[in-house]
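Colleague: task: produce atomic coordinates for the following.
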Amino acid sequence: MSGAGVVADHESHPLFLPLVFIGGAVFGVGLAVSQMARPEIVLEFLQFRDLGLAFVMGGASVVVGVTFWALTLSGRSAPLTGKRFGRRLKSMDRDVIVGGGVFGVGWGLSGICPGAAYASLGIGNVVILYGVAGMFLGAYLQGYLRESRVESGAAATAD
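Modeller: Down below sits the predicted model:
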């Protein structure tokens, strides 16, 4: 059985999607409570006027870092996917740099990152739908461009 087949089998676990939904809901509530779902607060942070969000992000980073470190050392696998806990290494290439730049510019212009944008809808920020539409358009464009590059690369190697 291939690695892709193993993942597909475990992702069809009946608790997989409900737990993803619950995790997303808890994340959204955390964003709302910490006020990271309010663009005006995030923009104050980005302009170094209100550094309270640094404590929110720093605290979350410490908890996640320690958790992933401990799980990686344990040698265990994730209960629903069966994948072993471990680091995913990605080389620093053009796509990473361009993607990070686009993400940063979008975050700076809208005052909110993609995850918090959805949570922001939950607290009544309907205007953020423009940003969400931009995220979908950008994701579609990125997929289209990547597919075009792959197809042109395959055609070049076939010649």
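
Colleague: only C-alpha atoms from now on, for both contacts and neighbour counts.
Modeller: Will do.

Colleague: buried residues in the host helix or strand of residue 73?
Modeller: Using DSSP states H and E, residue 73 falls within helix 52-74. Using 16 or more other C-alpha atoms under 10 Å as the test for burial, helix 52-74 gives 52-53, 71.

Colleague: swap in stretch 90-106?
Modeller: For stretch 90-106, the neighbour count (16+ other C-alpha under 10 Å) marks residue 106 as buried.

Colleague: how far off centre is it?
Modeller: 13 Å (C-alpha atoms, centre = their mean, to the nearest Å).

Colleague: and for comparison, fold this next one:
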Amino acid sequence: MNLLLALLSGLIFGIGLIAGGMTNPLKIQNFLDLFGTWDPSLGFVMSGAIAVGVFAFAAAKRRERSWTGEHIELPTNRTIDTRLILGGVLFGAGWGLGGFCPGPALVAMSSGVSSALYFIIAMLAGMVIHDRWLQR
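Modeller: Predicted structure coming up:
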């Protein structure tokens, strides 16, 4: 049952990413190009996702277990520190340069977009470098 719910959730998420244009790097780059070919439509997609997330997290806070019976652990750290800011800057730079963030890149790669594969390779390399850096 857990695998079925995971599959269904992933399919719904992937379809939403495709429908919202999040798997199209040009659309992402146009959204981020405020002084050029700005396309504000992704702002509506993100606003809708935030609205859903607000209600989902509010419901999760009132529960101890998920629908599958697993324990729910929500983040408790509210500290804004250098690591958080630097991580946000690096994420934003990767998003702007590559036109992808991790979820849409996986969806785009599965539909044959070769630039998504390059993004995922770079993302995985960054994760390895990060882990090695923390081990020092």
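
Colleague: need the TM-score from the superposition.
Modeller: Overlay of the two chains. TM-score (TM-score structural alignment, normalised by the length of structure 2): 0.85; 133 aligned residues with a C-alpha RMSD of 2.0 Å.

Colleague: quick one on the thing from earlier: what's in contact with the helix holding residue 73 of structure 1?
Modeller: Applying C-alpha atoms under 8 Å, 6 or more residues apart in numbering, the external contacts of helix 52-74 of structure 1 come out as 34, 36, 42, 45, 84-87.

Colleague: what does residue 20 of structure 2 correspond to in structure 1?
Modeller: Taking TM-score structural alignment, residue 20 of structure 2 has residue 34 as its aligned residue in structure 1.

Colleague: show me the contacts for its match.
Modeller: For residue 34 of structure 1, the contact set (C-alpha under 8 Å, 6+ apart) comprises 53, 56.

Colleague: now do 7 Å
Modeller: Each residue near residue 34 of structure 1 by C-alpha atoms under 7 Å, 6 or more residues apart in numbering is listed here: residue 56.

Colleague: then the one 4 residues further on?
Modeller: With contact taken as C-alpha under 7 Å, 6+ apart, residue 38 of structure 1 is in contact with residue 120.

Colleague: could you measure from it over to residue 126 of structure 1?
Modeller: 12 Å (C-alpha to C-alpha, to the nearest Å).

Colleague: how about stretch 32-44 of structure 1: buried residues?
Modeller: Buried, per 16+ other C-alpha under 10 Å, within stretch 32-44 of structure 1: 32, 34-39, 41-43.

Colleague: do you have the helices of structure 1 handy? List them.
Modeller: Assigned helices in structure 1, in chain order: 3-11, 16-33, 39-46, 52-74, 94-110, 114-122, 129-158 (criterion: DSSP state H).
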